[in-house]
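Visitor: Structure for the following, please:
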Amino acid sequence: MTNTSTALVTGANKGIGKQIARLLAEEGFRVYASARDPQRGAEAVAGIPGDVRFVQLDVTDPASVAAAAKEVGELDVLVNNAGILVGGANPAEAAVDDFRRTYETNVFGVLAVTNAFLPALRRSACPRIVNISSGTGSMTQSAAEAFAATGGSGAAYRSSKTALNAITLFYAQALPGFRVNALAPGLRRTDLNERAQQADGDPAEAAAGAVRLALLGDDGPTGGFFSWDGRTVPW
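Guide: All right, here's what the predicted structure looks like:
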């Protein structure tokens, strides 16, 4: 990366996304920190030192995505962090609309944003894409006894992250000059749900893992799923 490298972080007005924006700015990036709400986004950017700029971006709104791509222009690193958790039921009890809303942000939103910014990323000498996933999206871990005991709860969110892992791999296969990876940030103190609100995990610790993937050299891995501490997570 160069001193003029540019990064975009979606959902960067709070939590892990805000910390990723902060750490990238510390690395000398020009950072576009995006959020749906202009006021919250501008307030977040004002509190981050460095060349950090707010860009309004609703990953579920095609017009908003297109406008953001036009405004940002050049890009070296894309961090798809925006995500939601809607409902916590198992699939036998969940509302279908909970799945639709979750996938709209966590899966289709990533597709929309990534594809909109691909022309800019292709112009970069070292394009990097980091998708913020979840360890709960690991099919291997979900089949393990500890997860199986949950009875399939949180199925909309967990399966959306499984799908995100799959498209991460497929993007890596489709974009051989890129480094495209997914991160399992661990349970962090965010407002994702009540459990996360009470967690002890520091969002900055997870953000550091995302930034490591954003700074990978050309010999670094691609198409991988990694924990915040660098360990490989099973699909």
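
Visitor: From now on I want contacts and neighbour counts done on CA atoms only, so please keep to that.
Guide: Will do.

Visitor: What ranges does this protein have for its strands?
Guide: Assigned strands in the chain, in chain order: 6-9, 30-35, 52-56, 77-80, 128-132, 179-184, 224-227 (criterion: DSSP state E).

Visitor: Turn those strands into JSON lines, columns for distance to Ala208 and mean neighbour count.
Guide: Below are the strands of the chain laid out as JSON lines (distance: least, Cα to Cα, whole Å; neighbours: other Cα atoms under 10 Å):
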{"stretch": "strand 6-9", "distance to Ala208": "14", "mean neighbour count": "27"}
{"stretch": "strand 30-35", "distance to Ala208": "15", "mean neighbour count": "27"}
{"stretch": "strand 52-56", "distance to Ala208": "17", "mean neighbour count": "23"}
{"stretch": "strand 77-80", "distance to Ala208": "12", "mean neighbour count": "28"}
{"stretch": "strand 128-132", "distance to Ala208": "12", "mean neighbour count": "26"}
{"stretch": "strand 179-184", "distance to Ala208": "11", "mean neighbour count": "28"}
{"stretch": "strand 224-227", "distance to Ala208": "11", "mean neighbour count": "23"}
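
Visitor: And this one, please, so the two structures can be compared:
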Amino acid sequence: MPPFPAPVKEWHNDTYASIDPSRPELSAKGKKIVITGGGYGIGRGTAIAFAEAGAAGIAILGRKEAPLQETKEFIENKHNIPVSTHVADVTDESAIKKAAKEIGEWHVLDMNAGYFAAPAETMEISADEWWKPFEINIKGSFITAQAFLPNRGKDATLIGVSTGAVNLPAAMLIRTSSYASSKYGLLKVMEILAAEFPDVHVVTIHPGVVETNMLEKSEMAEQLPIDTPELPAHFAVWISSPEAAFVRGKFVSCNWDVDELKKAAKKITETDSLFTTSLVYSPELLA
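Guide: Here you go, the predicted structure:
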């Protein structure tokens, strides 16, 4: 039984065969991959996963050079795939535009960089600190998309990273209102980008609950089922493949079993209100 609201019966906390990046169907051969927040945690794992999938090259962005360089050396030594590093904060428009120019054409852009404000109730947090997740999670993603989209290659994939918290009751989110609200807002931004750029496979994912600095900061680690870093990393490879074409413009969790999702592909594609922010109304609701 899934621990959180889910449309599937099987819930994963670890990677599994269907999203294994070594599957020929998920090959990233010939693709240039770009990952923000690529030096740490999930971003680092995702870079490694795309290397395992045979990417032609990987570009990783982050605020600190050291972790980017470590990730670069690890991938190049193990997989013999070129990795470029770009020190840039996603809220720094000029730095992101510079990185986009240096990187050039790309095929997968994973906007992984994010921020979690310290847990606090409304009267315990400053307005500036409460607003910071919006600056990074929404504005930073917009800046990144705006800078990189002009250089997209054929059949490009744009991945937004949200959170499963958007599905939880408000009463459970009182101390994390800024993070949850910013990530919900990102869902709408990504849906609109999907409508505006019909040639791009735009999708938003929940990357699971992985032991990272952000999770530690959330003070929720002991209350949540922990996922392996490989789960969201391998899921990102799958979501960028032709197998996942049916979730374009949607929000999906890395915990959801992809084989169950594929069986419902037609319904997911044809139902606008499924896995989106759509608020569906009809007179029957109040009958």
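
Visitor: still on that earlier bit, adding distance to Ser159 of the first structure as columns, could you present the strands of the first structure in TSV?
Guide: Shown next, in TSV, are the strands of the first structure (distance: least, Cα to Cα, whole Å):
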stretch	distance to Ser159 of the first structure
strand 6-9	23
strand 30-35	24
strand 52-56	27
strand 77-80	17
strand 128-132	14
strand 179-184	14
strand 224-227	15
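
Visitor: What is the aligned counterpart of Asp61 of the first structure in the second structure?
Guide: Matched across to the second structure, Asp61 of the first structure falls on Asp92, judged by TM-score structural alignment.

Visitor: number of nearby residues for its match?
Guide: 14 (other Cα atoms under 10 Å).

Visitor: Would you check how far apart it and Gly62 of the second structure are?
Guide: Per Cα to Cα, to the nearest Å, Asp92 of the second structure is found 11 Å from Gly62 of the second structure.

Visitor: about what we covered before: out of the strands of the first structure, which is closest to Gly109 of the first structure?
Guide: Closest approach to Gly109 of the first structure among the strands of the first structure (Cα to Cα): strand 77-80, 8.8 Å.

Visitor: so that closest one matches what in the second structure?
Guide: With TM-score structural alignment as the criterion, strand 77-80 of the first structure aligns to 108-111.

Visitor: Give me the distance from the matching stretch to the chain's centre.
Guide: 8 Å (Cα atoms, centre = their mean, to the nearest Å).

Visitor: which residues are contacting it?
Guide: With contact meaning Cα atoms under 8 Å, 6 or more residues apart in numbering, stretch 108-111 of the second structure is reached by 31-37, 141, 144, 156-161, 240.

Visitor: And that stretch against the first structure, how far off on average?
Guide: Aligned to the first structure and superposed, stretch 108-111 of the second structure gives a mean residue distance of 0.4 Å (mean Cα distance after the TM-score superposition for the first structure).

Visitor: Could you give me the buried positions within stretch 175-189 of the second structure?
Guide: 175-180, 182-189 (16 or more other Cα atoms under 10 Å).

Visitor: and that stretch, which stretch of the first structure?
Guide: The alignment of stretch 175-189 of the second structure onto the first structure (TM-score structural alignment) spans residues 153-167.

Visitor: show me where the first structure has helices.
Guide: With DSSP state H, the ranges of helices along the first structure come out as 15-26, 38-46, 62-72, 96-103, 109-122, 139-143, 145-148, 155-174, 194-197, 203-214.

Visitor: Settle this for me: Pro207 of the second structure is touching Thr163, isn't it.
Guide: Yes. Between Pro207 of the second structure and Thr163 there is a contact under Cα atoms under 8 Å: 6.8 Å.

Visitor: list the contacts for Val34 of the second structure?
Guide: Val34 of the second structure touches 58-61, 106-110, counting by Cα under 8 Å, 6+ apart.

Visitor: Farthest-apart pair in the residues you listed, please.
Guide: Using Cα to Cα, the contacts of Val34 of the second structure reach their maximum pairwise distance at Leu61 and His107, which is 15.6 Å.

Visitor: for the strands of the first structure, which one sits closest to Ala148 of the first structure?
Guide: Checking the strands of the first structure against Ala148 of the first structure by Cα to Cα gives strand 179-184 as the closest, at 18.8 Å.

Visitor: That closest one - contacts with which helices or strands?
Guide: strand 128-132, helix 155-174, helix 203-214, strand 224-227 (3 or more Cα pairs under 8 Å, 6 or more residues apart in numbering; DSSP states H and E).

Visitor: Which part of the second structure matches that strand?
Guide: Mapping strand 179-184 of the first structure onto the second structure (TM-score structural alignment) gives residues 201-206.

Visitor: Same check on stretch 10-26 of the first structure?
Guide: By TM-score structural alignment, stretch 10-26 of the first structure lines up with residues 36-52 in the second structure.

Visitor: list the contacts for the residue positioned nearest the centre of the first structure?
Guide: Residue closest to the mean C-alpha point of the first structure, counted by Cα atoms, centre = their mean, is Asn81 at 2.4 Å. Residues counted as contacts of Asn81 of the first structure (Cα under 8 Å, 6+ apart) are 9-12, 16-17, 131-132.

Visitor: ok so, going back, contacts only, for the match of Asp61 of the first structure.
Guide: Listed by Cα under 8 Å, 6+ apart, the contact partners of Asp92 of the second structure are Gly140.
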